[in-house]
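# Can you look at this prediction? I've put the sequence above it.
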Amino acid sequence: MSHDDAHSQITIMALSTQKATALSGNHTEQPYISQVVIIMTMRDNIADDGFAPWLLQGATLDHGYPCITPLPETVPMPKDLVPFDKRNSVKNKHAFIHFYENDRRFRSLAANPDRYIPKLKEFDGVISPDFSLYWDAPLPVLQANTYRNRLLGHYMQRQGLPVTPNIRWGDERTFEFCFLGIAKCSMVAISTVGCLSSRKGMSYLSAGLEAMMDILEPSRVIVNGPMPAIIFGKYWNLAEFRTYASWTHRMKGRSYGNR
């Protein structure tokens, strides 16, 4: 039986000319991709959007989403956060690499993660890739990007990298799947960059944070970007929060406090 006979393929086409906004620091508001093509290979519990199935090897699945094993509580929170595209320019390796930047800047890693594993191992750890979840995007696109977050996080972990899961949500539709594959009472990472510039963004940030705290009950939360008390204050006694200035603000000499 051929590969195509054994695994039927579905191509999803999403067309849009309207503007879409992502709950991501990488994309505040820009023209939405005019054509999104996702190829899904149907397997027992795999939604493969182009990744080789070997990336899933050894994974435990949570409703089809690969699980990222939590780091032990003895592992300290990062001393610093460095964007993936700055990995070659920083001298201090006592930091976690993050992907809170435009998706195209880590597209090459998504296509060939093995190429970057040795370099990533020079750092203290990694936050799983932050594929954008556009508010106006079709649901299958949002699900696929969450899946890719977990898949690459799992694979990098299997290659020996300390991985902290990135939690990214969009609108309320994503709350049904954006927390899957993440252990309760563990350390997680989020980014607020780009989420505080509008009432809508703040509303989605607040709603998603409430859902995350209720569902995952994290013990520690890494926050890339500002952490306003009006949104975060009521959770400060429930978990350890640590905020890190975004790379852009850091270059401007700004900083934020910790709680």
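Great, that's in hand. This one's a predicted model, so the numbers in the text were calculated from it and none came from an experiment. Residues are numbered from 1 along each chain as shown.

# Could you use CA atoms for every contact and neighbour count after this?
Noted.

# residue ranges of the helices in this protein, please?
3-6, 107-111, 117-120, 139-158, 199-216, 229-232, 247-251 (DSSP state H).

# ok, so what distance separates residue 70 from residue 128?
Note on residue 70: its distance to residue 128, by C-alpha to C-alpha, to the nearest Å, is 12 Å.

# Please apply the same query to residue 190.
10 Å.

# same thing with residue 145?
12 Å.

# Who has more neighbours out of the two?
residue 128 (29 against 19; other C-alpha atoms under 10 Å).

# OK, contacts around the residue nearest to the more buried one when sequence neighbours are not counted?
Spatial nearest neighbour of residue 128, excluding adjacent residues (C-alpha to C-alpha, 6 or more residues apart in numbering): residue 153 at 4.7 Å. Residues near residue 153 by C-alpha atoms under 8 Å, 6 or more residues apart in numbering: 68, 127, 128, 129, 163, 164, 165.

# Roughly how far does the nearest residue to residue 61 once chain neighbours are set aside sit from residue 193?
With sequence-adjacent residues excluded and distances taken as C-alpha to C-alpha, 6+ apart, residue 61 is closest to residue 67, at 5.7 Å. Using C-alpha to C-alpha, we find residue 67 at a distance of 26 Å from residue 193.

# again with residue 141
To residue 193, residue 141 is 22 Å away according to C-alpha to C-alpha.

# Neighbour count: those two, which is higher?
When neighbours are counted by other C-alpha under 10 Å, residue 193 comes out ahead of the other of residue 141 and residue 193, with 24 against 20.

# and here's the other structure:
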Amino acid sequence: MKHPTSNWAERPRAGISDIWNSALYEGANWTELDNPVVASTAKEMPTAVIPWHEAKRTHKRKMAKGLRDYHVDAFIHCYIDDQKFDGEREGIWKQWRFFFEVASHFDGILGVDFSTNADFPEPVKRFQFHKMHVIEHGAIQRGIPTIVNARWGTQETWSYCFDALPENDVLCIGVVGSGLRNLENRPMFDAGLRRLIELKHPKTLVVVGSANYPIFDEVRASGITVVQLDGETSRHFKQKERRHV
């Protein structure tokens, strides 16, 4: 059965704008919780990452110089404060076409990571998870190499936060700003990661931020490959930027 969003663009009445981003849902297969099914499509593991706000600055500089065919050997991530990628004017949810335009000049995207703070109302947290996978689906549909993001919150989110994630695939997680240096924050993170592995059996975890915590030793011991990348624009990218034109 077709989802109601599947042919929205074919039947809007005059004067209507697509304020619900239904164009992002085209071609989706749906979970029972009405999230688009996603799978990682990147053929190569990232060797460098750049946060969205810096990727955007890079794009604007290149365009100003007339370098419309430039390419940067780095993946864009959103493991940053939400106001830097989910604002009213230039947030990737509202301005997704611009996000994809910029991403087309990079190796791909990972870490589409809208916040799901414990004190958010439950419907807001659910919508944040939904947005992650809608953006990922839209990128995949447009041929942008994508590594699917996994995120979890307190235990009550486990009934829906892993929905739509692929099994036996590559997933990315972010530990930037996670507070894992404080011992009291680790049990919830560790429990969620164990639950993710139990349900989805990832073959590779791309970790943006430090992977020097005991839980990742446990992950490696289970046979899962851990690829660790720095959260800020990586040194690898900074050293090579001048050649990425």
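Yep, it's here. Everything quoted here is computed from the prediction, not taken from an experiment.

# Just send the helices of structure 1 back as JSON lines, with distance to residue 85 of structure 1 too.
Formatted as JSON lines, those follow (distance: least, C-alpha to C-alpha, whole Å):
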{"stretch": "helix 3-6", "distance to residue 85 of structure 1": "36"}
{"stretch": "helix 107-111", "distance to residue 85 of structure 1": "11"}
{"stretch": "helix 117-120", "distance to residue 85 of structure 1": "11"}
{"stretch": "helix 139-158", "distance to residue 85 of structure 1": "17"}
{"stretch": "helix 199-216", "distance to residue 85 of structure 1": "25"}
{"stretch": "helix 229-232", "distance to residue 85 of structure 1": "29"}
{"stretch": "helix 247-251", "distance to residue 85 of structure 1": "11"}
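
# between the ones you listed, which gets nearest to residue 60 of structure 1?
Shortest distance between residue 60 of structure 1 and the helices of structure 1, using C-alpha to C-alpha, is found for helix 139-158: 9.2 Å.

# Residue in structure 2 paired with residue 99 of structure 1?
Using TM-score structural alignment as the criterion, residue 99 of structure 1 maps onto residue 78 of structure 2.

# burial of its match, as a residue count?
22.

# ok now do it, which residues does it touch?
51, 52, 85, 110, 111, 112, 113, 114.

# Okay, it and residue 32 of structure 2: tell me how far apart.
Separation of residue 78 of structure 2 from residue 32 of structure 2 (C-alpha to C-alpha): 27 Å.

# what does residue 143 of structure 2 give?
Counting by C-alpha to C-alpha, the gap from residue 143 of structure 2 to residue 32 of structure 2 is 25 Å.

# between those two, which one's more packed in?
Taking other C-alpha under 10 Å, residue 143 of structure 2 and residue 32 do not tie; residue 143 has more neighbours (13 against 8).

# quick one: what's aligned to that one in structure 1?
Using TM-score structural alignment, residue 143 of structure 2 lines up with residue 160 in structure 1.

# swap in residue 194 of structure 2?
The pairwise alignment with structure 1 assigns residue 194 of structure 2 to residue 210, based on TM-score structural alignment.

# Compute the number of surrounding residues for its match.
Around residue 210 of structure 1 there are 16 residues (other C-alpha under 10 Å).

# Then residue 178 of structure 2?
Per other C-alpha under 10 Å, the neighbour tally for residue 178 of structure 2 reads 13.

# What of residue 30 of structure 1?
So residue 30 of structure 1, with other C-alpha under 10 Å, has 11 neighbours.

# which residues are common contacts for residue 70 and residue 128 of structure 1?
163, 164.

# returning to what we had before: as a markdown table, the contacts of residue 78 of structure 2 with distance to residue 236 of structure 2 would be great.
Listed next are the contacts of residue 78 of structure 2 as a markdown table, based on distance: C-alpha to C-alpha, whole Å:
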| residue | distance to residue 236 of structure 2 |
| --- | --- |
| 51 | 14 |
| 52 | 17 |
| 85 | 23 |
| 110 | 17 |
| 111 | 19 |
| 112 | 22 |
| 113 | 23 |
| 114 | 26 |
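
# What about the residues you listed, which one has the most neighbours?
residue 112 (30 neighbours).

# Quick check: the farthest pair among the contacts of residue 153 of structure 1?
68 and 129 (12.1 Å).

# Now do the contacts for the closest residue to residue 164 of structure 1 other than its chain neighbours.
Leaving out its chain neighbours, the residue that sits closest to residue 164 of structure 1 by C-alpha to C-alpha, 6+ apart is residue 127, at 4.8 Å. Going by C-alpha under 8 Å, 6+ apart, residue 127 of structure 1 touches 96, 97, 98, 99, 153, 163, 164, 165, 166, 189.

# hmm, 6 Å instead?
Neighbouring residues of residue 127 of structure 1 by C-alpha atoms under 6 Å, 6 or more residues apart in numbering: 98, 163, 164, 165, 166.

# contacting residues for the counterpart of residue 209 of structure 2 in structure 1?
Applying TM-score structural alignment, one finds that residue 209 of structure 2 aligns to residue 225 in structure 1. Taking C-alpha under 6 Å, 6+ apart, we find residue 225 of structure 1 in contact with 192, 193, 244, 245, 246.

# just curious, which of those residues is nearest to residue 204 of structure 1?
Distances from residue 204 of structure 1 to these, taken by C-alpha to C-alpha, are shortest for residue 192, at 10.7 Å.

# I figured the residue nearest to residue 61 of structure 1 hits residue 181, correct?
Yes. Between residue 67 of structure 1 and residue 181 there is a contact under C-alpha atoms under 6 Å: 3.8 Å.

# thought residue 76 of structure 2 was touching residue 47?
No. Using C-alpha under 6 Å, residue 76 of structure 2 is not in contact with residue 47; the gap is 11.5 Å.

# who has more neighbours, the two?
Neighbours were counted for residue 76 of structure 2 and for residue 47 using other C-alpha under 10 Å; residue 76 has more, 29 against 16.

# got the contact list for the more buried one?
49, 50, 51, 52, 109.

# which residue sits closest to the aligned partner of residue 93 of structure 2 in structure 1, ignoring its sequence neighbours?
In structure 1, residue 93 of structure 2 lines up with residue 110, judged by TM-score structural alignment. Among residues not flanking residue 110 of structure 1 along the chain, residue 152 sits closest, at 7.4 Å (C-alpha to C-alpha, 6+ apart).

# And the one you found, how close does it get to residue 99 of structure 1?
As judged by C-alpha to C-alpha, residue 152 of structure 1 and residue 99 of structure 1 stand 12 Å apart.

# Many thanks, have a good one.
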